[in-house]
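Peer 1: predicted model and sequence follow; I will ask about them next.
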Amino acid sequence: MTEQPRPAAPTGLIPSLVGIRGYLALIVVVVHLAPFAVALVPATEAFFLPFWHHGYVVLDLFFVLSGFVISSGYARTFARWPGWPTFGKFLWARLSRFYPVHLAVLAVMVAAVLGSRAVGREIPHGGDLTWDLLRQVTLTSGWGGADALTWNGPVWSLSAEWACYLVLPVLLPLVQRLRTPTAAVLGYVVACAIPLVCYSFLGFDDGTITYGMPLPRAFGAFLAGCALYQLAAVGSRIPQWLGRVTGPVVAVAVLAIVVAASLGYPSMLALPVVGLVVPALAQRHGLVDRFLSTRVSLLGGEYSVALFLVHVPWILAASLVVNPRTFPGPAWGVVGILLLVAGAFVLAWLAYVVVERPAQRWMRRLVRRAPAAPARPIEERVEERVEAAPNGRTDTSP
């Protein structure tokens, strides 16, 4: 009997892992829109409250996704210490993805806060112009020890992910020591346990997991994504099995969140199940993969960073005008909700076109690519494929 070939780890562009980012960012928007929407139209409470209280798990899935994608693109580069020039180019490539638009949004927000104070108004969560602002600029607002989310609150997650990048030369070699499927599965379980065990003692409250002590959450989920990639790299057939039932895997992940919430447990306890969505999609099979690989989904993935960064400042600023006093009653309240949503999308598009994309190109031109790394992170090479694909589908080759 001939031995069956071992399955290979996924390589190249994985469109569905780009497309899913847009929908995850949309859920984050719904989470942050929820209190304003319920205030405008109390009848929407049944729809928005579940997202408000339990939708935060999509950020954990973002961390898993990031760990998986970074591993797929840089596993060989960081199998051993690559040297400071290569590491610097890696960090520069990651910064080019989000830092220019982050600085642009932050600058606009500072100007808006100062302007509103000049006319006797106050945009919520403005923060101070010293320590809080410095933590935002230096991407350390998500490293813990804060008393509240200030300025652009969602940046805490990008800051925590940045911390994972800074120690990647240590993390990836450790994960690559998991050289058997059993070891990789155990590594995934241990990685998922890091935040779950830590917060069992510290508390799963929103303050602890976002600004008080968010790094266990980020490092655990990021490492879980790295371990899932390693599971494929060592030839396990588990990812292939998951890929054959991607739709049910997604349904079970949602069900795990619902069950945890209905039993009164923190939704983050569903992380070990939710994380399995990533390797399932990486197999590029099934209806869910095809849906997330459509042109619309891929464009949503491209705009996801901009949407993630602009929506909270926009909602906070717009709430000075769009509120129950100026938009009274259900009919006007619905108009107010639609204005908040439409404004977030328009600003995300502007931020992408005016700041994010031009800044990415400029930053990449400043340095040559690292010898063993992709010219750009995998999820950032989709735009040209989208524009070139006449049927809305993209090539999956690297």
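Peer 2: Nice, I can see it.

Peer 1: only C-alpha atoms from now on, for both contacts and neighbour counts.
Peer 2: OK.

Peer 1: where does the residue nearest the centre of the chain land in three-state SS?
Peer 2: Centroid-nearest residue in the chain, with C-alpha atoms, centre = their mean: residue 62, separated by 3.5 Å. Recorded secondary structure, residue 62: helix (DSSP: H, G, I helix; E, B strand; the rest coil).

Peer 1: how near is it to residue 264?
Peer 2: 24 Å (C-alpha to C-alpha, to the nearest Å).

Peer 1: same thing with residue 121?
Peer 2: 39 Å.

Peer 1: higher neighbour count, the two?
Peer 2: The neighbour comparison of residue 121 against residue 264 (other C-alpha atoms under 10 Å) goes to residue 121, with 12 against 9.

Peer 1: for the more buried one, list the residues it contacts.
Peer 2: Listed by C-alpha atoms under 8 Å, 6 or more residues apart in numbering, the contact set of residue 121 is empty.

Peer 1: could you do residue 194 as well?
Peer 2: So, once contact is read as C-alpha under 8 Å, 6+ apart, residue 194 ends up touching 216, 217, 220.

Peer 1: put this next to the previous one:
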Amino acid sequence: MTQSRPETFDSLTGLRFLLSIWIAVFHLGDMYDHAGFGSWPIMKAGVARVDIFFVLSGFVLTHIYWARSKAKFHFPTFLRARIARLYPLHLLALAILFGLVLAAHLVGKGDEARNFTGLGLIANILLVQAWGVPGAGVWNFPGWTISAEFFGYLLFPAFLACASAFRSRPIMLLTLAVALVLLIDLGFRALLGRTMTQSTADLGILRGASVMFVGVAARVLYETWNLNARDAFRTVLLGALIAVASAFFALTTGLVALGGALLVLGLAARDVTKPESGVGTGLDAPLMVKLGGWSYAIFILHVPVFMAFQNLAGVLGMPIPINPVTILVMTGILMLVAACAHYLIEEPARLWIRGANRRAE
């Protein structure tokens, strides 16, 4: 019997929190203790986190706008909803960084901020910072991912058309989607001399959109692949192993995307089987779901918050070393800021832009 499909998957919301906090802690080490904490071997596996985000986005958006929706897909409405999702906190992050750059110039440290160019700022405002614009990647450098994801939004009608065309052949669609990522990765290596995982602000749009398409294909496969609780758990473990191992050993992004697809698909299936098995994933716990709601704020604000914190400490003559205690303290401050930003800015602005009091996707 076909399993009912929930409107949302709590485990995927909890996964968003884990990915966002992992990214924040990684960047904290990479920015301020590159030769120490930032160089730990386990950090090599961190490459997987961004690509799993892209897969997750493609999976969830396909669930909302293709599998669950009974209305005809309306691209302008879709795009407005996505802008409402990304833009308010993106502008807040840029405003914080602009304030830090301005302060640097006012106190005679303009040389330290010389890479923060006006062209780069404009590119970020227009969400084209992952299109290869010079200097764009300096401004809130993790923000290249939302530029790449926005490019995927522009292609989303084509993704949905593929989903409909391959509804009865989901494995073929997933195979083609992964093959597309592999092909683009080979192109990067042959033409640009770098792997896709090394592509962020410089043509990261191709990475983001193609990996998002893998998430779309995963949702099409999920439509007919009714896993029981045990098989779903095995799929989660297999997906996590493939994604993390591929990232750790610097294998192709295609394998990371495949692992992410299995991980996301398995977690979604576990949520469906929870009433039957009585066992959740842990990621579906109420606290994790709540923290997952803060995940975008954590992700987009972590660099500005960490920079502001460290710059303030420097002005006070109290540089902060990176160790387990300071990591916990700074991460806790980040989560407090993210919670405030989520409830006071992100949610109200999203509802205002969308023009309706609807629950955010």
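Peer 2: That came through fine. Note that the structure is a prediction, hence the values are computed from the model and not measured.

Peer 1: just give the TM-score of the two.
Peer 2: Remark: TM-score between the superposed chains equals 0.84 [TM-score structural alignment, normalised by the length of the second structure]; 349 aligned residues with a C-alpha RMSD of 3.1 Å.

Peer 1: strands of the first structure, residue ranges please.
Peer 2: Assigned strands in the first structure: none (criterion: DSSP state E).

Peer 1: quick check: longest helix in it by residues?
Peer 2: helix 84-118 (DSSP state H).

Peer 1: on contacts alone, who are the packing partners of that one?
Peer 2: If contacts are counted by 3 or more C-alpha pairs under 8 Å, 6 or more residues apart in numbering; DSSP states H and E, helix 84-118 of the first structure sits against helix 295-318, helix 357-366.

Peer 1: one more pass at 10 Å, please.
Peer 2: helix 131-137, helix 155-166, helix 168-175, helix 295-318, helix 357-366 (3 or more C-alpha pairs under 10 Å, 6 or more residues apart in numbering; DSSP states H and E).

Peer 1: of all the ones you listed, which one comes closest to residue 351 of the first structure?
Peer 2: When these are compared by C-alpha to C-alpha, helix 295-318 sits nearest residue 351 of the first structure, at 6.0 Å.

Peer 1: matching residues in the second structure for the closest one?
Peer 2: Under TM-score structural alignment, the counterpart of helix 295-318 of the first structure in the second structure spans residues 286-309.

Peer 1: what comes up buried for the matching stretch?
Peer 2: Of all the residues in stretch 286-309 of the second structure, those buried under the rule 16 or more other C-alpha atoms under 10 Å are 288-309.

Peer 1: repeat that for stretch 220-239 of the first structure.
Peer 2: 220-236, 238-239.

Peer 1: of all the helices and strands packed on helix 84-118 of the first structure, which lies closest to residue 96 of the first structure?
Peer 2: Using C-alpha to C-alpha, these put helix 357-366 closest to residue 96 of the first structure, at 5.0 Å.

Peer 1: what's that closest one in contact with?
Peer 2: 89, 92-101, 302-303, 351-353, 375-376, 380 (C-alpha atoms under 10 Å, 6 or more residues apart in numbering).

Peer 1: buried ones only from those residues, please, as a PyMOL command.
Peer 2: Of the contacts of helix 357-366 of the first structure, the buried ones can be selected in PyMOL as follows, counting by 16+ other C-alpha under 10 Å:
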select buried, resi 89+92+93+94+96+97+98+99+100+101+302+303+351+352+375+376+380
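
Peer 1: follow-up on the earlier one: can you verify my assumption that the residue nearest to the centre of the first structure contacts residue 24?
Peer 2: Yes. Under the criterion of C-alpha atoms under 10 Å, residue 62 of the first structure makes contact with residue 24 at 7.7 Å.

Peer 1: distance of the residue in the second structure that residue 158 of the first structure lines up against from residue 161 of the second structure?
Peer 2: Under the alignment (TM-score structural alignment), residue 158 of the first structure pairs with residue 146 in the second structure. Distance of residue 146 of the second structure to residue 161 of the second structure, computed by C-alpha to C-alpha: 23 Å.

Peer 1: the two: which has the busier surroundings?
Peer 2: Neighbour totals were compared for residue 146 of the second structure and residue 161, and residue 146 leads with 23 against 12 (other C-alpha under 10 Å).

Peer 1: sorry, back to before: lining up the contacts of residue 194 of the first structure with the second structure, which overlap?
Peer 2: Contacts conserved in the second structure for the contacts of residue 194 of the first structure, using both residues aligned by TM-score structural alignment, their matches' C-alpha atoms under 8 Å: residue 220.
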